[in-house]
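In: Just a sequence and a predicted model for now, questions to come.
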Amino acid sequence: MAVLGLITHTTTYKYAKPVTFGAHRAMFLPRRGSTARLLGWSAETNIRSKIHWVSDARSNAVTVIAPSEPGSELTFTFRVRGVYFGIRGIEAFPLEARADEVPIQYTPDEWNDLVGYLRPHAEDPDGSLATWTKSFVAGDRDQTVDVLRRMLAAFGNQFSYRARETEGTQTPGETLRTKSGTCRDYAWLMTEALRRLGFASRFVSGYLYDKALDGGEVGMTGSGATHAWLQVFLPGGGWMDYDPTNQINAGFDLIPVAVARHPGQAIPLEGSWFGDAKDYLGMSVSVTVNKIGEFADPSEG
């Protein structure tokens, strides 16, 4: 089954008086591939701007927006319409034998291609991350699927989701110390933990489709905003999604926009403005991901 969907992503910055703006960079276009087809997209601002699209080194689509006039409010509205085929769970893919147990045995070519996603990025000054990571491996023949499931479940059992207005991502050590964080914090902690077990892992920013919201019900954690999770490269399966916030790794829920070695490379929207710091009044973000139709996937015969 394939889903025809509409994504609307609006961000508004407000100021006490008109200020001037530098260029902004946005990541809102879902990554195209075997699971997604983009039918149309647009980027608009409430003030006159020059807009163009580029691709970064990881093949993420980046929208560059240069406002050409001052204002006391700056609103970005991004819309995407496309077809999404969903991701099957790991059980649907016959992993190669070298991926059955931890550590995974990557080939020399894979190692060269994946080294940036295998090497830990965050520091672990007190060893807390290493200690937590080791708790998921029990012996010499730990099954890959079991380790991934145990780590995913730990976020539901050990941590409390905590939204916050401040931008940025906590260090893995801070998330472990407080046993709380946002989706970006959870994704970064799991990414770095898996790297220390020899898994090639990358940080993902994107959108969360929540079918409960189509019916006006309370949805999953992280819906209504941009979302973050991670992908793990498993020989035989490829890059597989894992969302520690909602403990899911398959289905139509996760729509990737940007992949990165670390969260700083996958910021949904960033830019600059010029004026007195006290004039900044804050920002608001609204994201809706709606299903507007569905049809049979022709690849399923």
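Out: Okay, I see it. Residues are numbered from 1 along each chain as shown.
In: From now on I want contacts and neighbour counts done on CA atoms only, so please keep to that.
Out: Fine.
In: what about the longest helix in this structure?
Out: helix 144-158 (DSSP state H).
In: now the helices for this structure?
Out: So, for the chain - with DSSP H - the helices run 108-118, 128-134, 144-158, 172-178, 183-195, 211-214.
In: Can you tell me which of the ones you listed is most buried?
Out: Stretch with highest mean neighbour count among the helices of the chain: helix 183-195 (a mean of 26; mean count of other C-alpha atoms under 10 Å).
In: okay, now the spatially closest residue to Phe274 that is not a sequence neighbour: neighbour count?
Out: Counting by C-alpha to C-alpha, 6 or more residues apart in numbering, Thr20 is the residue found nearest to Phe274 once chain neighbours are left out, at 5.3 Å. Using other C-alpha atoms under 10 Å, Thr20 is surrounded by 15 other residues.
In: Tell me which residues are up against the longest helix of the chain.
Out: With contacts defined as C-alpha atoms under 8 Å, 6 or more residues apart in numbering, helix 144-158 is touched by 99-104, 136-137, 179, 186, 190, 242-247.
In: and the comparison structure, right after this:
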Amino acid sequence: MATFNIVHITKYQYNRPINESINEIRLFPHNFENQEVLEFQLSITKNPQITITTDYHGNRVGNFNIMEPHSEMIVESKMLVRTTHSQKIPEIDHVKVADLVAKLENDVYLLRLSYPEKIKKQEEIIKILKEIDSSDKSIIAIAQQCNEYIFTNFTYTKGITNIETTLDEILEHRKGVCQDFALVLLQLLRTAGIPSRYVSGYICPNESGLRGEGATHAWVEIYSPIQGWLGIDPTNNIWTMDNHVKLSVGLNFIECTPIKGTFKGLAKQTLSVSVSIGYEDGRHFEEVNNVQLQDVSAEAKEKLDYIEQQQQ
């Protein structure tokens, strides 16, 4: 059992005031199995009204608009979360892919989570599954071997990829971070016929030396009809533990994005994300990341450059 005090701050800054921003957030941790939310607080620039709904996966989703002109938007979530180590033991689960067939036929949700994405390099995914010989093995064994393959054959490197990087690109250079590795693992598992979903959350440092600690993290859950959802982390080649705090689940990264939105106006924007984690014993860890955003269109860039020239 472990208790973590997590502060997640997302800061958008604009070089010129924008007229309006429209946003969607998935920053509401709810009580998953083996995870209890003790406290939660959310604050947003201009204190807008937030409409909260529940999506297809059971995540709480907030929508809000800031109608006033602004040059900065800060979204800060504070949570106190207690995790308890899962009583599930993946190694004793001997379910095979063939055992899932009847379950998938009667569950549209699980069926959708067992479809791989359409990519150009699907033959490479099939080649990997043949290499690890995934036939006639338990779903646990397949998941573990796919997890280990990614951990061994892909290089953990920051700054190589961004939120727009495709699966084909990740498979091409075999480098990336947690979200990239989670997407590759999803493709492998779904191709093998195992219902799997993307998980967004945090991995809290505990002097364990795990990769991705102290920042937003991503991993995968597979479904077993015997034990339900089981978390597995390809970035660290482990099954999830007490220091994995789950925020949201979905088909892929897009369905779990903590914050996404758009704005009216011509301005260049920058984005920084900081995650601070505090422990019961007083220790504290913080990491700040500057996020690479999608490039603006050539037309918008030309207009922005013209405005900057006029202001000089």
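Out: In hand now; what should we look at? Keep in mind that what you see is a predicted model, and the values were worked out from it rather than measured.
In: before we move on, the earlier item: possible to save the helices of the first structure as a markdown table with distance to Ala92 of the first structure?
Out: Shown next, in a markdown table, are those (distance: least, C-alpha to C-alpha, whole Å):
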| stretch | distance to Ala92 of the first structure |
| --- | --- |
| helix 108-118 | 22 |
| helix 128-134 | 27 |
| helix 144-158 | 12 |
| helix 172-178 | 31 |
| helix 183-195 | 22 |
| helix 211-214 | 23 |
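In: To His262 of the first structure, which of those lies closest?
Out: helix 183-195 (7.5 Å; C-alpha to C-alpha).
In: Where does the closest one end up in the second structure?
Out: Aligned by TM-score structural alignment, helix 183-195 of the first structure falls on residues 178-190 of the second structure.
In: who's in contact with Ala16 of the first structure?
Out: Applying C-alpha under 8 Å, 6+ apart, the residues near Ala16 of the first structure are 72, 279-281.
In: And it? What does it align with in the second structure?
Out: In the second structure, Ala16 of the first structure lands on Asn15 (TM-score structural alignment).
In: So the residue nearest to Phe274 of the first structure versus Asp279 of the first structure, what's the distance?
Out: 12 Å (C-alpha to C-alpha, to the nearest Å).
In: Equivalent analysis for Gly82 of the first structure, please.
Out: Gly82 of the first structure is 39 Å from Asp279 of the first structure, by C-alpha to C-alpha.
In: again, but for Thr8 of the first structure
Out: Thr8 of the first structure is 28 Å from Asp279 of the first structure, by C-alpha to C-alpha.
In: And the two? Which one has more around it.
Out: Thr8 (17 against 14).
In: quick one on the thing from earlier: give me the mean distance between the longest helix of the first structure and the second structure.
Out: Superposing on the second structure places helix 144-158 of the first structure at an average distance of 2.1 Å from its equivalents, by mean C-alpha distance after the TM-score superposition for the first structure.
In: any idea how far that helix is from the chain center?
Out: 18 Å (C-alpha atoms, centre = their mean, to the nearest Å).
In: got it, and stretch 86-94 of the first structure?
Out: Centroid displacement of stretch 86-94 of the first structure relative to its chain, using C-alpha atoms, centre = their mean, is 19 Å.
In: And stretch 76-87 of the first structure, by the same measure?
Out: On C-alpha atoms, centre = their mean, the centre of stretch 76-87 of the first structure falls 14 Å from the chain's centre.
In: That one: which residues count as buried?
Out: 76-87 (16 or more other C-alpha atoms under 10 Å).
In: what span of the second structure lines up against it?
Out: Going by TM-score structural alignment: stretch 76-87 of the first structure matches residues 75-86.
In: which stretches of the stretch 1-150 of the second structure form strands?
Out: 2-18, 20-28, 35-44, 51-54, 60-66, 70-83 (DSSP state E, counting those that start in this stretch).
In: Kindly reformat these as TSV and extend each row with distance to Lys127 of the second structure.
Out: Below are the strands of the stretch 1-150 of the second structure laid out as TSV (distance: least, C-alpha to C-alpha, whole Å):
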stretch	distance to Lys127 of the second structure
strand 2-18	39
strand 20-28	35
strand 35-44	37
strand 51-54	38
strand 60-66	38
strand 70-83	38
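In: Return the member of the buried residues of stretch 76-87 of the first structure nearest to Met27 of the first structure.
Out: Phe78 (9.7 Å).
In: I'd assumed Leu6 was in contact with that closest one.
Out: No: applying C-alpha atoms under 8 Å as the test, Phe78 of the first structure and Leu6 come out as separate, 10.6 Å apart.
In: Tell me how far the residue nearest the centre of the second structure lies from Lys88 of the second structure.
Out: Residue closest to the average C-alpha location in the second structure (C-alpha atoms, centre = their mean): Ser200, at 3.2 Å. Distance, Ser200 of the second structure to Lys88 of the second structure, by C-alpha to C-alpha: 20 Å.
In: I'd guessed Asp242 of the second structure sits against Val81; true?
Out: No: here Asp242 of the second structure lies out of contact with Val81, judged by C-alpha under 8 Å, at a distance of 10.8 Å.
In: about what we covered before: could I have the buried ones of the contacts of Ala16 of the first structure as PyMOL selection syntax?
Out: Buried members of the contacts of Ala16 of the first structure can be picked out in PyMOL with the line below, counting by 16+ other C-alpha under 10 Å:
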select buried, resi 280
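In: Mind checking which of the contacts of Ala16 of the first structure are in strands?
Out: 72, 280-281 (DSSP state E).
In: From the residues you listed, pick the one nearest Ile65 of the first structure.
Out: Ser72 (17.1 Å).
In: Quick one: residues contacting the closest one.
Out: Contacts of Ser72 of the first structure (C-alpha under 8 Å, 6+ apart): 14-19.
In: Nearest approach to Ser272 of the first structure belongs to which of the helices of the first structure?
Out: Nearest of these (C-alpha to C-alpha): helix 183-195, 22.1 Å.
In: superposed on the second structure, where does the closest one end up, distance-wise?
Out: Mean deviation for helix 183-195 of the first structure: 0.8 Å (mean C-alpha distance after the TM-score superposition for the first structure).
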